[in-house]
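Enquirer: Sequence first, then the predicted structure, then my questions.
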Amino acid sequence: MGKKTAVLFKCHNWDAVIQRSYERCKKYSNKSDFYILYDNSRGTVEIPEHIQEVENIFLAPYSEVESLGLAWGTEIGNYGGYWYNGDYHQNLFILNHNEYDYICSIENDVAVLNDLDSIFDDMAARNIDAVYKHVEAENHAWAHSGSCEGYYDLSQHVHKGLFCISFFSRRAALLILKRRLEMSFLKREKGLLTWPIGEAVMSHEVISAGMRTEELAHYCDSLRQYDWAPVYLEKEIVNGAEKTFIHPVTEMNEKFIVSNLVQDYHCMISEEEISNGLSRHRSRKINDLEVYSRLFHCPRIYNNPVLREDAVDDARELLTGIDFDLASEGMSPDLTQALTQVYSEFPERVFASLPSYERSHSMFFDHGVALPISLGGSGAYTLVLAARDPDLTSHFDVKGKDVASSFEVMPVSFLLQKGELRFYAVNFPAECTEFVVEQKGPHGFWLNFIKILPTTDALRALSTS
């Protein structure tokens, strides 16, 4: 009798990126039963109806976990839920479906580019009970070691792993569930405030029981894009010729920005990634104005004139449309006198080649303050302003002046939004030689970016839209 295998695609919401991750996952698991394990604790299921009609949907609200008597996290710090207890989805599943000899548990932000069925075949042939990425860090160097206090002897090595995608035999999955129930009893009996994270439990219990494990990398050409961070975009996925898994993969969102351009862990602003050219390679592949801009303004790039210019060159080479206009060289009026009227600790950042997203780099216009600018050149031009303020246009007027007339208020048009910044544009005719940005509200306002551009066809279209 042949082995019976199941692939468990875990999620708690649904979007276009998750849909494509689901499609890739299913493509590489043709011989296994496929399940979508969905956390519907919020009372909703976002999986499209046409998918629900054809797929096995295993609903896993967290109330089902609690009904088993399983503890969920710590009372201090409020860690818990499915993120912290990465084994809980499969614990619920194996209780309801113990007919499966092997299961693969996969998070929805994993890009699967490897045959899952062949890994099941190897596990059965070699009597392997668990496959995952082993973490070799010593206890003192692992951030979650403290969570194991009271359950494991921390004077001895605690086995650890990364389980974004992992494979278990039935006996290994049942052992993990059994030990979690025992730990839950121990936690209540002794009043323990700690609770071991799943990344320790799933590895340590299986190895301590003498079961055989295998490294996930054994089945891959590489795992260079598989870790808890940084986040990758789909356009960064390597071509399908390489057998691998990529994690985490998401859309361009706050999680991506924080992971790559704020958090300093193997990310685009990390010293090693900048030095070896990986940051520049990734930014060119992503080809997004906000990414170029944030990379340009990070200290390790901005303080190096060569690297700073590389970021600008890449943006001007690869961007198109309005994004290209915003990255282009622009016009350079003399701002020495004008800047004395406004406050900015880093005025050069506000007028830089690419916009800065840092709050500390913004320029403050106090009540009644104006920024007058004269242009010596000729030809139609466009003023671009950017800020976080969603109601920015109610705080200022832009007035233009030609040779023969006094200043007149010019219309301000919304240009686009890139992340936290909203961009606005004012088109001036060729006859206009001066303009002023004038604060008009009861309070001051902040600008992150100012650029004067020769008017392109795309920018000119603003005046007629």
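Expert: The structure has been received and is ready for your questions.

Enquirer: C-alpha only now, for contacts and for neighbours.
Expert: OK.

Enquirer: Okay, helices next: where are they in the stretch 251-400 of the chain?
Expert: All helices of the stretch 251-400 of the chain, identified by DSSP state H, counting those that start in this stretch, fall at 254-261, 271-275, 278-286, 289-297, 299-302, 305-318, 321-327, 347-350.

Enquirer: Show me what the last one is packed against.
Expert: When contacts are defined as 3 or more CA pairs under 8 Å, 6 or more residues apart in numbering; DSSP states H and E, helix 347-350 packs onto strand 449-454.

Enquirer: circling back to that earlier point, columns mean neighbour count on top of the helices of the stretch 251-400 of the chain, output as CSV?
Expert: Listed next are these as CSV, based on neighbours: other CA atoms under 10 Å:
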stretch, mean neighbour count
helix 254-261, 17
helix 271-275, 16
helix 278-286, 18
helix 289-297, 23
helix 299-302, 16
helix 305-318, 16
helix 321-327, 18
helix 347-350, 18
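
Enquirer: what about versus this one:
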Amino acid sequence: MVRTPKYAILFRTHVWDSFVERQFLRLRSMIGNGDLFIVANNTTGKCRIPDNFPVVIFHEADFRDQGLEFGVKVNPMWYNVDYALYFFADRYDKYDYYILFEYDVRGNINFDRLMENICRDGSDLVGLTSKDIFREWYFYRSCSDLYRERDLTKTFLQIGIFSRRAVSLLYQRRLALSEQFRSGSLKYWPHCEAFIPIETRLAGYHYTELSKYLDVRRYSHEPAYLEEDTHILLENEVVHPVLDRERYIASTIRYEGRPEKFFVPKSIFGKRLRRFPVSTYIFPLFLALWHRIRMLPAGIMGKVFH
């Protein structure tokens, strides 16, 4: 009989409000023998979490103290999502597996059964490989000088499951690359969604697709799903990103490259926004339209709505 490994779930966030708290409580209801922690980036000092919740707080400066480089100046914790993992595991090293779980994920998961299956398979990393063409990825350049073309891959890690030895491997590799980056011998800093699966595979460790264990049909980076639309999930289904109303509206507008589609009859974009009161989306929609107009070449305005 396969035992349930000791596992910790790291509920990752940089904000705290009623929506994030609801997400945390939903996650807590699914956990059997594992331990759940909030792992929060409080660099801004604005992420205030109730005292009765188990929380590990970090600041960006903590990673400098560990000898880790960021490689980027903007959103370093988003670019290096694995750093929260190293920070936590350095303090809690008793677990067989560590699960990164972003605050905008919602699932219907039996975690004990999931971790028993992963332990049975001997998996070191579980994630979902992106089907996008790697060369068309915005961060392709961050990896192309460091890794061979045949090794390049990208993995969604809104849920990422790591064995203890995988955490140790990746941490040591980040430290080694940090030394190279400081010396100038490494010019580009690899994005975490490529660094993690590539380094794991190059070490000969066992990678397994998340789709082997969970229903991932609605698990990607967009489109977003409204919180109330996901109140009933299938068994083992996981959804991302799940957002409250304000975040959903902002995400819907941000990912629409042609916001003028709002005025096109029966457009999906317009339908998504019109389910809400006009007052909730008119200002961000106006800003998106204004930005779109400013980006258009002169003389093309007449073609915008065609």
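Expert: Nice, I can see it. Just so you know, these numbers come straight off a predicted model, no measurement behind them.

Enquirer: TM-score for these two?
Expert: The TM-score (TM-score structural alignment, normalised by the length of structure 2) is 0.82; 283 aligned residues with a CA RMSD of 3.0 Å.

Enquirer: Reformat the helices of the stretch 251-400 of structure 1 as a markdown table; add distance to E189 of structure 1.
Expert: Shown next, in a markdown table, are the helices of the stretch 251-400 of structure 1 (distance: least, CA to CA, whole Å):
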| stretch | distance to E189 of structure 1 |
| --- | --- |
| helix 254-261 | 39 |
| helix 271-275 | 47 |
| helix 278-286 | 50 |
| helix 289-297 | 51 |
| helix 299-302 | 51 |
| helix 305-318 | 58 |
| helix 321-327 | 61 |
| helix 347-350 | 58 |
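
Enquirer: Nearest to D101 of structure 1, out of the ones you listed?
Expert: Ranking the helices of the stretch 251-400 of structure 1 by proximity to D101 of structure 1 (CA to CA) places helix 254-261 first, at 36.1 Å.

Enquirer: so what secondary structure elements neighbour that closest one?
Expert: So helix 254-261 of structure 1, by 3+ CA pairs under 8 Å, 6+ apart, packs with helix 289-297.

Enquirer: Could you measure from V426 of structure 1 over to M410 of structure 1?
Expert: Counting by CA to CA, to the nearest Å, the gap between V426 of structure 1 and M410 of structure 1 amounts to 7 Å.

Enquirer: How about F324 of structure 1?
Expert: Taken as CA to CA, the span from F324 of structure 1 to M410 of structure 1 is 24 Å.

Enquirer: How about I57 of structure 2, nearest residue that isn't a chain neighbour?
Expert: A40 (5.0 Å; CA to CA, 6 or more residues apart in numbering).

Enquirer: Check T250 of structure 1 too.
Expert: Spatial nearest neighbour of T250 of structure 1, excluding adjacent residues (CA to CA, 6+ apart): L233 at 5.5 Å.

Enquirer: what residues are up against the equivalent of that neighbour over in structure 2?
Expert: Using TM-score structural alignment, the equivalent of L233 of structure 1 in structure 2 is L226. Neighbouring residues of L226 of structure 2 by CA atoms under 8 Å, 6 or more residues apart in numbering: 242-245, 248.

Enquirer: residue boundaries of the helices in the stretch 1-150 of structure 2?
Expert: Using DSSP H, counting those that start in this stretch, helices in the stretch 1-150 of structure 2 cover 18-28, 60-65, 76-79, 83-91, 111-121, 141-144.

Enquirer: in structure 1, what residues pair with the second one?
Expert: With TM-score structural alignment applied, helix 60-65 of structure 2 matches the range 62-67 in structure 1.

Enquirer: average offset between that stretch and structure 2?
Expert: Stretch 62-67 of structure 1, aligned to structure 2 and superposed, deviates on average by 1.1 Å (mean CA distance after the TM-score superposition for structure 1).

Enquirer: Okay, buried residues for that stretch please.
Expert: Buried positions in stretch 62-67 of structure 1, judged by neighbour count with 16 or more other CA atoms under 10 Å: 62, 65.

Enquirer: hang on, isn't S211 of structure 2 packed against L128?
Expert: Yes. Applying CA atoms under 8 Å, one finds S211 of structure 2 in contact with L128, separated by 6.8 Å.

Enquirer: Looking only at neighbour counts, state which of these two leads.
Expert: L128 (23 against 16; other CA atoms under 10 Å).

Enquirer: out of all of them, which helix in structure 1 is the longest?
Expert: helix 170-190 (DSSP state H).

Enquirer: Quick check: buried residues in that one?
Expert: Applying 16+ other CA under 10 Å to helix 170-190 of structure 1 flags 170-177, 180-181, 183-184, 187 as buried.

Enquirer: excluding its backbone neighbours, what's nearest the most centrally placed residue in structure 1?
Expert: For structure 1, F256 is the residue whose C-alpha lies nearest the centre (CA atoms, centre = their mean; 1.9 Å). In this structure, F256 of structure 1 finds its nearest non-sequential neighbour in V231, 5.4 Å apart by CA to CA, 6+ apart.

Enquirer: ok, now S105 of structure 1?
Expert: Leaving aside its sequence neighbours, S105 of structure 1 sits nearest to L8 (CA to CA, 6+ apart; 4.9 Å).

Enquirer: Need the counterpart of that neighbour in structure 2.
Expert: Per TM-score structural alignment, L8 of structure 1 is aligned with L10.

Enquirer: And E215 of structure 1, by the same measure?
Expert: Aligning on TM-score structural alignment places E215 of structure 1 opposite E209 in structure 2.

Enquirer: quick revisit: is it true that the residue nearest to F256 of structure 1 touches N260?
Expert: Yes. Using CA under 8 Å, V231 of structure 1 is in contact with N260, at 6.7 Å.

Enquirer: Looking for the alignment partner of Y102 of structure 1 in structure 2.
Expert: Under the alignment defined by TM-score structural alignment, Y102 of structure 1 corresponds to Y97 in structure 2.

Enquirer: For its match, the count of nearby residues, please.
Expert: 26.

Enquirer: mind listing the strands for the stretch 101-250 of structure 2?
Expert: 106-107, 125-129, 155-163, 207-209, 215-219, 225-226, 237-240, 242-243 (DSSP state E, counting those that start in this stretch).

Enquirer: counterpart of the last one in structure 1, which residues?
Expert: Here strand 242-243 of structure 2 aligns to structure 1 at residues 249-250, judged by TM-score structural alignment.

Enquirer: Right, I'll call it a day here.
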